[in-house]
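Novice: Take this sequence and fold it.
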Amino acid sequence: MRSIWKGSIGFGLVNIPVKLYSAVQNSTLDLDMLDSRDHSHIRFLRVNEHTHKEVPYDKIVRAYKLDDDYVVLDEQDFEDASPEKTKLIEIESFVEAVDINPMYYETSYYAEPDAKNSKAYILLLEALKKTGKAGLGRFVLRNSESLCIIHPVEKALVVSRIRFAQELRSTDDLKLPDATVSKKELDMGLALIKQYTEDFDVSKFKDEYTAELLKIIKAKAKGKRPTIKKLKVAKTSSDDLYDQLMQSLNTRKGA
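Specialist: Modelled structure (predicted):
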């Protein structure tokens, strides 16, 4: 793997040099865009809107529109905006890992110690495991400040980027139900949840859609069309919520 960031995790007065590696990979198929008439590749060009000519990559700059005019930024401007964060993930506080709303999570990176003496790395790893806490901090990645948490996964520290609070939309504009459920319906719902409860094991779940799409691609390459599975819709014989829950429980027991 190739590291995507190199710097340090700041833990009080302790400095832990690390390299970050992407901890995720895409499972979707890499599809190309073609012209349907002759299957030529579609290319996306960076074109000047006035001259309609392609612009070389080294001539492209980034700018911010301010008062009907553009202010052009260079790499030094991004560095100067927050120089202390470009090479440092400063842990500002520790929080209970279970208190972090999953909606905040974006993507994760493995942190590998970049020093001969990795004792501080092990210390932070073991302390987070023992306390069930996560470090909360900020750092700059690809010229953008990110909020992140540092948490343990097996023998590694993981840096997970999370969203800022203002990036989550409010539910105020949603038309949410204002109904109530009876005690017996709630009890039945709790029983159904208990019946379906098991230890979290994400390895049991595979990207079935991509696998099925690949089967279709291979079949089409041979001039065939595979049998398509029919959509299975769960049905009950009653519109009453309690009856639906009861049938769900009995179905699960039978399975």
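Novice: use CA for all of it now, contacts and neighbours both
Specialist: Noted.
Novice: how far away is Lys19 from Ala127?
Specialist: 20 Å (Cα to Cα, to the nearest Å).
Novice: again, but for Asp239
Specialist: 52 Å.
Novice: ok, these two, which is more surrounded?
Specialist: Set side by side, Asp239 and Ala127 show more neighbours around Ala127, with 13 against 9, by other Cα atoms under 10 Å.
Novice: compare with the first, here's sequence two:
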Amino acid sequence: MPRVVWKGAITFGLVHIPVTLRAAQRRNDLDFDWLDRRDMAPVGYRRINKRTGKPIDSEHIVKGYQYKKGEYVLMSDEDFRRANPEATQTVDILGFVDAGEISPAYFETPYYLEAGKRGEKGYALLREVLRRSGRAGIAKVVIHGKQHLAALLVDGNVLMLDIMRFADEVLEPTDIYVPDEDLKAVGVGARELEMAERLVDEMSQPWEPAQYRDTYREDLLTQIEARIDAGETHTLTPAGDEPAPSGQGAQVIDLMAALRQSVQRAEGGQKKSAGGRGGKVKPMHGSGDKPDAPPPAPAKRGAKNAGATAQRTSRSSGTARKAVAKTSTRRGTAGKTAARKRA
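Specialist: The predicted structure is shown next:
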């Protein structure tokens, strides 16, 4: 069960809904310790007095705010509790906004909100109103001694409190280069757009988060377990040589060709899957079993180029056939000569 962060209430207007805030995420990072390579002794983090260079016990450490260089105001745990007792007990909703208007850049940490005693009716009411309206409650909440901006959202039957970043914590993308919104200006044609949309349709699937795994972490664990099994518990991996640069410039990718190939692969995968189930694959466009309309005819210049390419291909094929015929003749002659010698 997710751990309890605090117990309090959701408030908006005169509504008061008792809730329990529970963690909605866990970190699966691998924990690596610092070691002394000479004797594999652990290297710890020490609290050091920067003036004397000596370790200091935690009971002598206090929190201080430097209001000017070298001058501090000391703060105790009780000072933090007295700052705003009510703020540490409530999710205070300031207003409601369209949930779709919130940029993903603002979301940070999710929490579950569990209904408290005698809070079932208010919980269910708020959940249904948010679901029907498509809105999110924007609130302020204090967690671990720090005030946060938060969004109150609905996920299935659960109310979620998603901690957000304040506006001054989100960098504006003012100096970031992005292509113009005019597709023609960046060379995107209607056919490419159609193929891209078709590829997205082919690759669309239900959202099943359990199918996505941290394969990098799993691979690291596999290496660690293999070394444990081999008894290599103190082996250090030497730094590998960086691959030499190829010296080649950036490749120019034919976007249309890449899209067409991707769509063909996606359709092929679906046909195999449907064939295994005895089902039928529905056409992407048009009705019945009619194939897609052929692409528009190329321009005259393109037709000339295509014709020239076809002629060159034909000449190459003819040359290749002649070469094969000559090789076969030489092999036949060599075979007859060897037969005479054996006779």
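Novice: Drop the TM-score for these two in here.
Specialist: Here the TM-score for the pair of chains, by TM-score structural alignment, normalised by the length of the first structure, is 0.85; 244 aligned residues with a Cα RMSD of 2.3 Å.
Novice: can you give me the strands in the first structure?
Specialist: Along the first structure, counting by DSSP state E, strands occupy 5-11, 14-22, 62-66, 69-73, 88-96, 105-113, 133-141, 144-153, 156-162.
Novice: Dump those to a markdown table, plus distance to Arg252 of the first structure.
Specialist: Listed next are the strands of the first structure as a markdown table, based on distance: least, Cα to Cα, whole Å:
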| stretch | distance to Arg252 of the first structure |
| --- | --- |
| strand 5-11 | 48 |
| strand 14-22 | 39 |
| strand 62-66 | 57 |
| strand 69-73 | 60 |
| strand 88-96 | 34 |
| strand 105-113 | 32 |
| strand 133-141 | 36 |
| strand 144-153 | 33 |
| strand 156-162 | 36 |
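Novice: would CSV of those with mean neighbour count and distance to Ala219 of the first structure be doable?
Specialist: Converted to CSV, the strands of the first structure look like this (neighbours: other Cα atoms under 10 Å; distance: least, Cα to Cα, whole Å):
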stretch, mean neighbour count, distance to Ala219 of the first structure
strand 5-11, 19, 42
strand 14-22, 19, 34
strand 62-66, 10, 45
strand 69-73, 11, 51
strand 88-96, 17, 49
strand 105-113, 19, 35
strand 133-141, 21, 42
strand 144-153, 20, 40
strand 156-162, 22, 40
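Novice: nearest to Phe200 of the first structure, of those?
Specialist: Across the strands of the first structure, Phe200 of the first structure has its closest neighbour in strand 144-153 (14.4 Å, Cα to Cα).
Novice: okay, and the closest one goes to which residues in the second structure?
Specialist: Aligning strand 144-153 of the first structure against the second structure (TM-score structural alignment) gives residues 146-155.
Novice: what about the matching stretch, how far off from the first structure?
Specialist: Compared with the first structure after fitting, stretch 146-155 of the second structure deviates on average by 1.2 Å (mean Cα distance after the TM-score superposition for the first structure).
Novice: what does that stretch contact?
Specialist: 99, 127, 130-131, 135-142, 159-166 (Cα atoms under 8 Å, 6 or more residues apart in numbering).
Novice: Repeat that for stretch 197-213 of the second structure.
Specialist: Applying Cα under 8 Å, 6+ apart, the set of residues contacting stretch 197-213 of the second structure is Leu259, Ser262, Val263, Ala266, Glu267, Met284.
Novice: Which residue in the first structure aligns with the second one?
Specialist: Using TM-score structural alignment to pair residues, one finds that Ser262 of the second structure aligns to Ser248 in the first structure.
Novice: gap between its match and Leu192 of the first structure?
Specialist: According to Cα to Cα, Ser248 of the first structure stands 7 Å off from Leu192 of the first structure.
Novice: just Leu128 of the first structure next, same as before
Specialist: 34 Å.
Novice: who has more neighbours, the two?
Specialist: Regarding Leu128 of the first structure and Leu192, a neighbour count based on other Cα under 10 Å identifies Leu128 as having more, with 21 against 17.
Novice: Now do the helices in the stretch 151-255 of the first structure.
Specialist: Per DSSP state H, counting those that start in this stretch, the stretch 151-255 of the first structure carries helices over the ranges 183-196, 208-221, 241-254.
Novice: out of these, which comes closest to Leu73 of the first structure?
Specialist: Across the helices of the stretch 151-255 of the first structure, Leu73 of the first structure has its closest neighbour in helix 208-221 (40.8 Å, Cα to Cα).
Novice: what range in the second structure matches the closest one?
Specialist: Counting by TM-score structural alignment, helix 208-221 of the first structure falls onto residues 215-228 of the second structure.
Novice: try stretch 96-108 of the first structure
Specialist: Taking TM-score structural alignment, stretch 96-108 of the first structure hits residues 98-110 over in the second structure.
Novice: cool, and stretch 119-133 of the first structure?
Specialist: In the comparison with the second structure, stretch 119-133 of the first structure aligns to the range 121-135 (TM-score structural alignment).
Novice: Could you tell me which residues within the matching stretch count as buried?
Specialist: The neighbour-count criterion (16 or more other Cα atoms under 10 Å) identifies Gly122, Tyr123, Leu126, Arg127, Leu130, Arg131, Arg135 as the buried residues of stretch 121-135 of the second structure.
Novice: Leu221 of the second structure - how many residues pack around it?
Specialist: Leu221 of the second structure is flanked by 13 other residues according to other Cα under 10 Å.
Novice: Over to Leu45 of the first structure?
Specialist: By other Cα under 10 Å, the residues close to Leu45 of the first structure number 10.
Novice: what's stretch 254-262 of the second structure in contact with?
Specialist: So stretch 254-262 of the second structure is in contact with Glu192, Met195, Ala196, Leu199, going by Cα under 8 Å, 6+ apart.
Novice: Now with 10 Å, please.
Specialist: Applying Cα atoms under 10 Å, 6 or more residues apart in numbering, the contact partners of stretch 254-262 of the second structure are 188-189, 191-200, 202-203, 263-268.
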